[in-house]
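>>> Generate a structure from the sequence data that follows.
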Amino acid sequence: MPDSLADLAQQLQQFNTDRDWQQFHSPKNLASALVVEAAELLEHFQWMTEAQSRDLPQEKRTAVGAEVADVLLYLIQLADALGIDPIAAAQAKLALNAQKYPVERARGSSRKYDEL
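Predicted coordinates for the structure are as follows:
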């Protein structure tokens, strides 16, 4: 069982290699597949209230988990295809967001950084 993002990426590479699927995994195709899977994730919440989306029945939670996995797997493949370390990219983005949304101005607000 993979216990890190790097392990999961390696397992995913082997899965794709075994099936000779790399030929289909251009960055464009992976980004497209990622968006499709994200839409399938969103579909589970369509027409729900905020409260319903926070209290999913177990069957729905399992289905949502499968879509979360699909999104994650395509994101890992896209990052790998482009040579992007997703952890480093996320850490850099978090640092940038901390500058754009300082606690003293952003706390409790949903406004965009240029409206704070």
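>>> CA only for contacts and neighbour counts going forward, please
OK.
>>> What is the longest helix along the chain packed up against?
The helix that spans the most residues within the chain, counting by DSSP state H, is helix 58-82. Using 3 or more C-alpha pairs under 8 Å, 6 or more residues apart in numbering; DSSP states H and E as the contact test, the elements touching helix 58-82 are helix 5-18, helix 27-43.
>>> Run the angle between it and helix 27-43 for me.
Angle of helix 58-82 versus helix 27-43, following axes from the mean of the first three to the mean of the last three C-alpha atoms, to 10 degrees, is 160 degrees.
>>> So which of the helices and strands packed on helix 58-82 is the most surrounded?
A comparison of these by mean neighbour count, using mean count of other C-alpha atoms under 10 Å, puts helix 27-43 on top with a mean of 16.
>>> can you list contacts of that helix?
Here helix 27-43 makes contact (C-alpha atoms under 8 Å, 6 or more residues apart in numbering) with 64, 67, 68, 70, 71, 74, 75, 77, 78, 81, 82.
>>> Proceed likewise with the subsequent sequence, for comparison:
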Amino acid sequence: MPKNLASALIVEAGELLEHFQWLTEEQSRNLPADKKQAVAYEMADVLLYFVQMVTALEVDLIETAHAKVGIKGQKYPVDQAR
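Predicted structure coming up:
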């Protein structure tokens, strides 16, 4: 099931990206209302598959995110990143 959820998540992320294909940065920041709603629905699809995957794998995502920030902080110290 996690494999299928990961595949579905990528498909939905691709559908999200399609809305921005060929747009300039400015255009992507100023979507018309109907386009913005379509993008929001695609974002919701991505979120829903992502949440299902988190649940299926029993991942504590908040704990994992905190750990990942710590790992990144060690790998890329702030004083050396600037």
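>>> Let me see the TM-score of these two.
The TM-score (TM-score structural alignment, normalised by the length of structure 2) is 0.86; 82 aligned residues with a C-alpha RMSD of 1.4 Å.
>>> Just put the contacts of helix 27-43 of structure 1 in CSV and tack on neighbour count and distance to residue 45 of structure 1.
Formatted as CSV, those follow (neighbours: other C-alpha atoms under 10 Å; distance: C-alpha to C-alpha, whole Å):
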residue, neighbour count, distance to residue 45 of structure 1
64, 19, 9
67, 20, 12
68, 16, 13
70, 19, 16
71, 20, 15
74, 22, 21
75, 19, 21
77, 24, 25
78, 22, 25
81, 14, 30
82, 10, 31
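>>> Which one of the residues you listed is nearest to residue 46 of structure 1?
The shortest approach to residue 46 of structure 1 among the contacts of helix 27-43 of structure 1 belongs to residue 64, at 12.2 Å (C-alpha to C-alpha).
>>> Please pull up the equivalent of the closest one in structure 2.
Superposed on structure 2 with TM-score structural alignment, residue 64 of structure 1 falls opposite residue 39.
>>> how about residue 12 of structure 2, what's its partner in structure 1?
Match for residue 12 of structure 2 (TM-score structural alignment): residue 37.
>>> before we move on, what about residue 81 of structure 2?
Applying TM-score structural alignment, one finds that residue 81 of structure 2 aligns to residue 106 in structure 1.
>>> Can you tell me how far its match is from residue 99 of structure 1?
11 Å (C-alpha to C-alpha, to the nearest Å).
>>> Tell me which of these two has more neighbours.
Legend: neighbour count by other C-alpha atoms under 10 Å for residue 106 of structure 1 and residue 99, higher for residue 106 (16 against 11).
>>> What separation is there between that one and residue 60 of structure 1?
For residue 106 of structure 1, the distance to residue 60 of structure 1 equals 33 Å [C-alpha to C-alpha].
>>> what does residue 76 of structure 1 give?
24 Å.
>>> quick one on the thing from earlier: of the helices and strands packed on helix 58-82 of structure 1, which approaches residue 89 of structure 1 most closely?
Smallest distance to residue 89 of structure 1 across the helices and strands packed on helix 58-82 of structure 1 (C-alpha to C-alpha): 13.2 Å, for helix 5-18.
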